[in-house]
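# Just a sequence and a predicted model for now, questions to come.
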Amino acid sequence: MTLTRRAFTLGMVATGAATAAGLTLAPRRASAATHTAYVKTYFTESPNQSGADYGLHLAVSRDGLNWTPLNQNRPVATPTAGELGLRDPFLLRKQDGTFVVVATDLRGTDFARVSQYLHVYDSADLTSFTGYRRIRMHTYSNVHTWAPTVFWDAARGQYAIVYSANTTADLFLVNYTSDFRTVSGPQTYFSPGFPVLDPDIQVHGGVTYLYYKNLADGYLYGARSSTGAPNSFTTYTSGLRQGNAIEGVHLVRRNDGAGWWLWGDSFSPVNNDFYLWSSGNIGNNSWSVLNQRDYTPPLNSKHGSVVGLTEAEYSGLISRWGTPNWVRLKSSNFPDRVVRHQNNVGRIDPYPLEPYQDQMWRMVPGLADAAGVSFEAVNRPGSYLRHSGYAVRLDPDDGSATFRADATFHRTPGLADASWTSFRSHNVPDRYLRHSGYLLRIDPLGASSALVDRQDATFRIVS
């Protein structure tokens, strides 16, 4: 115990010296700017882990609901120390307007491996990441340091790094810092008498809100404090859960000021990756479940964070990292399913799936008419979705005019929802791409068709 105190005394002395030099005064807050978009951090996993990558990933969104991966869904930075991988990357816009990323030091799913450290990156505008380092949060043996969240504690004039640990119980610890290099000693931040996991914290209207998973019952809850000080929180919501298991809670304040979103990450990559609620007032115990039609997480994404962006920042990210050269097609009336190929058959199946590349398509100019589109399989280059006997299958382009016409479709406003998309056959123009019994085919459809048939023919182009 003496060694632990001594180790953290050195850190606190360094912090105290910086304070004496005038370096830990509350940083100057960046001038107010309008946020018109969002950025999301995450790592990736898939059901059999073929899509696992434990580097820092970024995605952007205009509406905060439907996400576009950057850098072809590859990492923009990868740790080079510790466990050589990260999980749970948390992005914070600091008081000076620049960014810091803090993440769990763990690669893979061997949760018996523990680290006393967190990964840290600095970034001016998210087009590059500098100053990579690890910071030691504690000196306990066999205690994990998971799922950090960070907030500015105005009363202290420092940032609070709160994270999951398992000292005397599964609880949250906190360390305070001014520079994300030197930290204070750990303190118990939240230990409500039952085991907890995955904190997320937002300060709004002078109140500090802490959302977490209760490991005893498997539900997400919200607590609040008028000070944000350790051990000052009172739970004020009833339990929230969708699916079979949920964790990785994350709060997002909407750019339009209309309220909040609450994301929950599925416990396992074999389940749907994210679930979502909305509320007009974070202070009320009132969260509404959003339909999966309304949101699309990045491909294979897991447990991350979301921050608002200015228009210039959004444009800079697109310019620097680029958007995917592939798309996915999401079903309107089965929004947990996407178009994929399997054994050369076109169908819709629940997401996530393996091989995960079976749902990825290059939407290219129509093979028979450049005004239309054709769908080339990312993992079967030269093979396209085409209809044959009205059934849709994946076949290699044989160069014939018939094949090219069969593989060409024309985009139209969605038959069931004009904000989505339907695809009319090029050479059988009264028929549309639709699913029936989860299999893809082309059938005659129009405004007078039954609603369910028009829903079957309506898709959202996502990435």
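Right, received. Where do you want to start?
# alpha carbons only for contacts and neighbour counts from here, please
OK.
# just the strands in the stretch 51-200 of the chain please.
Here the stretch 51-200 of the chain has its strands, by DSSP state E, counting those that start in this stretch, at 53-61, 68-69, 86-93, 99-105, 117-123, 130-136, 146-153, 158-166, 170-177, 187-190, 196-204.
# Please compare the first structure with the one that follows:
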Amino acid sequence: MTPQRPSTSRRTLLRAMTAVPASALLLSEAPGLLGTAGAAAPPSGSATRYTIVPFLNSNDGTVNVYQSDDATDFRLLRSAAYTPPAGRIRDASVIRHTDGYYYVTYTTRTWQDTSTTIGFARSADRVNWTFLYDYPVPIANLSRAWAPEFFVDGDGSVHIIVSCSTTDNEWIFTPYRLRATNSALAAWSSPVALTGIGANHIDTFLVRTGSTYHAFTKNETTKYIEYGTASSLTGPYTITRTGNWAGWGSYREGPALIQLDNGAWRMFFDGYGDGSYYYSDSYDTFATWSAPAALPAISGTARHFSVVKETVPGGPSLARDVTRSFRSANYPTRYWQQQSALLNLPVVSASSATAEKQAATFTVTAGLADAGGYSFRDASGAYLRHYDFRARFDTDNGTTAFARDATFIARTGTATGALRFESYNYPGRYLRHYGYQLRVERSDGTDLFRQDSSFLPVGAWG
């Protein structure tokens, strides 16, 4: 199974990645901010955790809870985790607030019905949810209040961006801002329209970098997700990207963004036109995006969600500056071994030749591109890196591109003590054996892939 090349050339992608200033990639660590975990690999013993609470393609009366350590491979935490006492639950947006609770706000009626309230629920553990209240959005002649999205500003203030239409034209939506007026998120300011975005836009999602507010919003006329910026939360926004500007295609909605461990921005969006759910990454602060890929496992099941990112304890730990060998979790007689500069997975045993044992022994170092990640060096000083998605060893040439190719983020593996190694510059791709060769391949969400990409650090053979 040979992985597909990205639609953007390798050289173009790496050039874009190295051109982004660090200041453009980091969000301030404001309390409750979506993505409070910074743009760095989690420290040893900790893990990144992404949580989503989507409603279901087959049922808009309940939500599932999924979690992931890489924002790609989401696994079910609880099905039917929350069902409101009345109405529906669609377009759920979730944050973790400064009081330690998780809050979700959502559309309370199905799309055919008049919907003048947005719902709220709360959870201490992301699994058990308690209904709080339905909030009547105070807009005169309101017909529909849809797709409320939490936004936490740099000063810690909590806002909701909600798409509203009135009875004179119930299908023409305008984004409004509500601001929480108490810390319990139980009272809200009068709605204020976001200026510059214009009518007939829905599912507006905001992020802030520095002093700039970035808006991603679906144009209901063209069915494309558009992009604009402003220097103030309520605008005026200038829409600068329209049509198929990012290559995502039409009939896309529900954009939601999160910053990954390597600093890239990932957008998730609902491809309701074809029944799939997609993600796409940007390394240049939203100017260009990778080709959209369907989320493994949950595409076709999950609908319209936002993401909470956290750094939590209990993650993988691997000592640095020590020598180790790496055993396959599902083929326990096979180990990483360098063969003619390539990394393969042959059988290694006590009866193997000394040279074979030495070729299966590596020094674990801090990641060349991120000290929270890992790099692996052979006895000659060459580093494990990927090239055209094949795992191989090369001499460090001192470039940013090489450092990123040679850095991996440790994720928890399938067996006790096992680790998975995610590519630093191709998030969602892992060192995985296939035909006893090691490649960097995109996760497909299957148990087999997780097993093929799990390895146990053991005592060095050589």
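Good, I have the coordinates. This structure is a prediction, so every number in the text was calculated from the model and none was measured.
# if we can go back for a sec, save the strands of the stretch 51-200 of structure 1 as CSV, and put in mean neighbour count and distance to Gly304 of structure 1 too.
Below are the strands of the stretch 51-200 of structure 1 laid out as CSV (neighbours: other CA atoms under 10 Å; distance: least, CA to CA, whole Å):
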stretch, mean neighbour count, distance to Gly304 of structure 1
strand 53-61, 25, 9
strand 68-69, 26, 13
strand 86-93, 25, 5
strand 99-105, 25, 9
strand 117-123, 22, 14
strand 130-136, 16, 18
strand 146-153, 24, 9
strand 158-166, 24, 14
strand 170-177, 24, 18
strand 187-190, 19, 21
strand 196-204, 22, 11
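# possible to save those strands as TSV with distance to Ser331 of structure 1?
Shown next, in TSV, are those (distance: least, CA to CA, whole Å):
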stretch	distance to Ser331 of structure 1
strand 53-61	20
strand 68-69	18
strand 86-93	29
strand 99-105	34
strand 117-123	37
strand 130-136	40
strand 146-153	32
strand 158-166	37
strand 170-177	40
strand 187-190	42
strand 196-204	31
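# Leu251 of structure 1 is nearest to which of the ones you listed?
Nearest to Leu251 of structure 1, of all the strands of the stretch 51-200 of structure 1, is strand 196-204, at 6.7 Å by CA to CA.
# and for the closest one, what span of structure 2 is it aligned with?
With TM-score structural alignment applied, strand 196-204 of structure 1 matches the range 201-209 in structure 2.
# cool, and stretch 405-413 of structure 1?
Mapped onto structure 2 using TM-score structural alignment, stretch 405-413 of structure 1 spans no residues at all.
# Tell me the gap between that stretch and the middle of its chain.
Averaging C-alpha positions (CA atoms, centre = their mean, to the nearest Å) puts stretch 405-413 of structure 1 32 Å from its chain's average.
# repeat for stretch 119-129 of structure 1
Here stretch 119-129 of structure 1 is found 18 Å from its chain centre; the criterion is CA atoms, centre = their mean.
# picking up where we left off before, check the fit of the match of strand 196-204 of structure 1 onto structure 1 and give the mean distance.
When structure 1 is overlaid, stretch 201-209 of structure 2 sits 1.3 Å from its aligned residues on average, using mean CA distance after the TM-score superposition for structure 1.
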